[in-house]
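> only geometry, no sequence info:
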């Protein structure tokens, strides 16, 4: 979730009050479809408007926010013999520009200072560009690099990183400078750098269809349909969210392939191939990096190799090998280290009860005994093959490791000092699965999310339930239901 989204923390932009749209209608999340040459209301910058509130019904509306008047910037065609200079934010007492623009609804959030925020976003000139009367009908001037001119670029960034991700499409539509900040991914890098992160859940209940869910606003977003071959569409898939990327791993003909969804462009493309393509691996992400460990190669050989992915550069780096080869394992980040847990290994393909810790500083693996959640009594008594069960359902919240026991319908917590698992409560009633398959158990900020669906086709819907462990024993809150006749095929949480 977005941390520190207090109304008293800064200027909190809420651009366009209609931006909270229903599923499949969040086009504002991904700007670029509209032409930059026109404002939405069709007015030109040379049309004079008055911003006094009592005359707003007769004139174009603008707003005053903490002593600022904010309007939109537009480009003027070459026939206009120059570019307009629309002031995005004027200090109180300064004369209003003769500009056109739409009504933009912002919610003020107090005047608290934004000290302690680190912003390294290039040069902030703080100077207005001079334009001759012959090239500017309005006679106004502005600094196109200052974002909100009246407070400067750095203070503008301090405000923008506190906005919700769902507002960035509208913010990017204001002008090219705002759009570049959003579409380049710079704003997400600065959010991560300063500790402002929202976690959205991405999951698939249909072969090539993905949806995103914001657990704070409880709103849905439909992603574009994945491109793929028939073989990839019908193959088993794995997913991982890292930075602003959603990676989907599968198989096409005889090779492993990756499809990449880019949040910044709202589009799919073929991802970069791993150095050692694999499936059935354990994985987890931390900021802009992710680690994949173990799994099987295209010949079915169980691997002990690992790789790191950097979403900003879209590159793979080979890591040192683990102590044990393993497949069908799970991965988490905890206390700044990567852990691979459980899985199947050895010549006899038996379940592994140990885990391994990878230290990013020393670049070494350390084996940890009895780290895998114990199998339930029912699974042991039925002598179910380990390969028939899903990989361990584990997640980390506030550097504490939790596991979902799909058989006993329990939530367990790992004691790092004693290296023991103990039960803390129950899973939600509708956390249905088949041997753990079809059940999503994920960390989502300070929440644990469980997404479960029907045991049989035609069940009708799945449920999203959440629990905040810091609030006490498991008390699950139903976030939403979604109609679906299928299980959850894949699920990932994107924090950016």
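Sure thing, it's come through. Remember, predicted model here, so these are calculated numbers, not experimental data.
> Going by C-alpha atoms from here, please, whenever you check contacts or count neighbours.
Fine.
> name the element residue 392 belongs to?
Under the criterion DSSP states H and E, no helix or strand holds residue 392.
> Also residue 213?
Judged by DSSP H and E, residue 213 forms part of strand 211-214.
> which residues sit against that strand?
Contacts with strand 211-214, where a contact means CA atoms under 8 Å, 6 or more residues apart in numbering, come from 199, 200, 201, 202, 203, 204, 219, 220, 221, 222, 223.
> please redo it, this time with the cut-off set to 7 Å
200, 201, 202, 203, 204, 219, 220, 221, 222, 223 (CA atoms under 7 Å, 6 or more residues apart in numbering).
> quick one: which of those residues is most hemmed in?
Among these, the one with the most neighbours (other CA atoms under 10 Å) is residue 200, at 25 neighbours.
> which residues of the protein fall in helices?
For the chain, the helices defined by DSSP state H occupy 152-160, 168-172, 176-183, 186-193, 230-234, 377-381.
> For residue 311, find the nearest of the ones you listed.
helix 186-193 (11.1 Å; CA to CA).
> Would you mark the buried spots in the closest one?
By 16 or more other CA atoms under 10 Å, the buried positions in helix 186-193 come out as 187, 188, 189, 190, 191, 192.
> coming back round to it: can you list the helices of the chain in a markdown table and add distance to residue 464?
Below are these laid out as a markdown table (distance: least, CA to CA, whole Å):
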| stretch | distance to residue 464 |
| --- | --- |
| helix 152-160 | 29 |
| helix 168-172 | 25 |
| helix 176-183 | 29 |
| helix 186-193 | 26 |
| helix 230-234 | 25 |
| helix 377-381 | 26 |
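> Between those, which one is closest to residue 395.
Here helix 186-193 is closest among the helices of the chain (CA to CA), at 20.4 Å.
> okay, now the one to match up with it:
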């Protein structure tokens, strides 16, 4: 009898919620909160990685950008992917994506839809690979694609009209990543086929330091010059005004190129139409020690600025992240508003690239 009474003292377990209710909760949350939701229960953990969530988000208009960051431990090891996620204390943090395998070092990356294309790189230091793969950012799976006609690392790879243009890159074992190739490789993302074109007559033996795509043109910088390449016309010209600043690891919003100058501690902007450089007012994220650098990505009217700070005392590095909203005022000045700024990863990590993927 006593056992029956004891049993009655324990309330019955609440019935499990239907999957539709779980889905409705998950799709309405920002994707940066998914790492927190995955801690709630096994049910939430499986849902936040389910393709159903992203299909429903798309139908309901809840698409948003997710930031992917390529990290190497010492600039000589393979790449591991991280995403920006929110912690229970509401701070942001770079969270590893365990289901994605290691990627080649000094590959080039191209975003198309909800996918990241990985082009070439060093499979092991000194061994260049012609492999191409596509990362499905919804399922975090990798699909192999037809290989490049020639193995290169450190190339410029940009998407124009559904075609990826692979320009330059090292085809030797030299770590200097200088390009002696006289070809441009073009990958059709729909037909999944390669074509080879002769490159314009720019100087060979250059290392590409940065590149962006603006208005169907590819802007590239080496140590000696900045170039503007028009894929449709097959023409290339120098841009000495663009080259007057040491722009690197840049991104574009509304035909304006942005990069963070860690030496001068300012966010610089190059107006494509005016062909003029300026400084974004209201943004200072330093100071920085020697050996620091920046990476930027754009999503909507926001800038994602990742700053790698060298810490001399501990001989380690810190990766900081700033979310900056930019706006042009009536006088033509561009102002920035820092919405969030903080440490997102520490230890001995090197940020090799950052990408914004909408899904």
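Good, I have the coordinates. What you see is a predicted model; the values in this text were computed from it and never measured.
> quick one: which two of the contacts of strand 211-214 of the first structure are the most distant?
204 and 219 (15.9 Å).
> hang on, the earlier thing: to residue 279 of the first structure, which of the helices of the first structure lies closest?
Judging these by CA to CA, what sits closest to residue 279 of the first structure is helix 230-234, at 12.9 Å.
> Against which helices or strands is the closest one packed?
strand 245-252 (3 or more CA pairs under 7 Å, 6 or more residues apart in numbering; DSSP states H and E).
> Report the contact partners of the residue lying closest to residue 277 of the second structure once chain neighbours are set aside.
Nearest residue to residue 277 of the second structure, sequence neighbours excluded (CA to CA, 6 or more residues apart in numbering): residue 270, at 4.5 Å. Each residue near residue 270 of the second structure by CA under 7 Å, 6+ apart is listed here: 256, 257, 258, 276, 277, 278.
> at 6 Å what do you get?
256, 257, 276, 277 (CA atoms under 6 Å, 6 or more residues apart in numbering).
> Run a quick neighbour tally on the nearest residue to the first one once chain neighbours are set aside.
When you say that, I think you mean residue 256 of the second structure. Nearest-residue entry for residue 256 of the second structure: residue 271, 4.7 Å, with adjacent residues in sequence omitted and distances by CA to CA, 6+ apart. Close neighbours of residue 271 of the second structure, defined as other CA under 10 Å, add up to 17.
> residue in the first structure matching residue 271 of the second structure?
Counting by TM-score structural alignment, residue 271 of the second structure corresponds to residue 415 in the first structure.
> For residue 84 of the second structure, what is the corresponding residue in the first structure?
Match for residue 84 of the second structure (TM-score structural alignment): residue 213.
> For residue 199 of the first structure, see how far away that match is.
For residue 213 of the first structure, the distance to residue 199 of the first structure (CA to CA, to the nearest Å) stands at 9 Å.
> With residue 371 of the first structure instead?
To residue 199 of the first structure, residue 371 of the first structure is 27 Å away according to CA to CA.
> With residue 309 of the first structure instead?
Applying CA to CA to residue 309 of the first structure and residue 199 of the first structure gives a distance of 20 Å.
> How about residue 488 of the first structure?
As judged by CA to CA, residue 488 of the first structure and residue 199 of the first structure stand 18 Å apart.
> Likewise for residue 246 of the first structure?
13 Å.
> cool, and residue 471 of the first structure?
In terms of CA to CA, residue 471 of the first structure sits 19 Å off from residue 199 of the first structure.
> And for residue 325 of the first structure?
From residue 325 of the first structure to residue 199 of the first structure the distance is 32 Å (CA to CA).
> out of everything not next to it in sequence, what's closest to whichever residue in the second structure pairs up with residue 307 of the first structure?
Counting by TM-score structural alignment, residue 307 of the first structure corresponds to residue 185 in the second structure. Excluding the flanking residues, the one nearest residue 185 of the second structure by CA to CA, 6+ apart is residue 196, at 4.6 Å.
> What is the burial count for the one you found?
15.
> Strands of the stretch 201-350 of the first structure, residue ranges please.
Counting by DSSP state E, counting those that start in this stretch, the stretch 201-350 of the first structure has strands at residues 211-214, 219-222, 238-242, 245-252, 255-262, 267-270, 282-286, 289-293, 306-310, 315-319, 330-334, 337-341, 344-345, 350-351.
> Pipe those strands into TSV and attach distance to residue 57 of the first structure per row.
Output for the strands of the stretch 201-350 of the first structure, formatted as TSV (distance: least, CA to CA, whole Å):
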stretch	distance to residue 57 of the first structure
strand 211-214	36
strand 219-222	33
strand 238-242	47
strand 245-252	44
strand 255-262	42
strand 267-270	40
strand 282-286	50
strand 289-293	51
strand 306-310	52
strand 315-319	54
strand 330-334	55
strand 337-341	59
strand 344-345	70
strand 350-351	71
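> nearest to residue 180 of the first structure, of the ones you listed?
strand 255-262 (15.4 Å).
> Who are the packing partners of that closest one?
Packing partners of strand 255-262 of the first structure (3 or more CA pairs under 6 Å, 6 or more residues apart in numbering; DSSP states H and E): strand 245-252, strand 267-270.
> in that strand, what's buried?
256, 257, 258, 259, 260, 261, 262.
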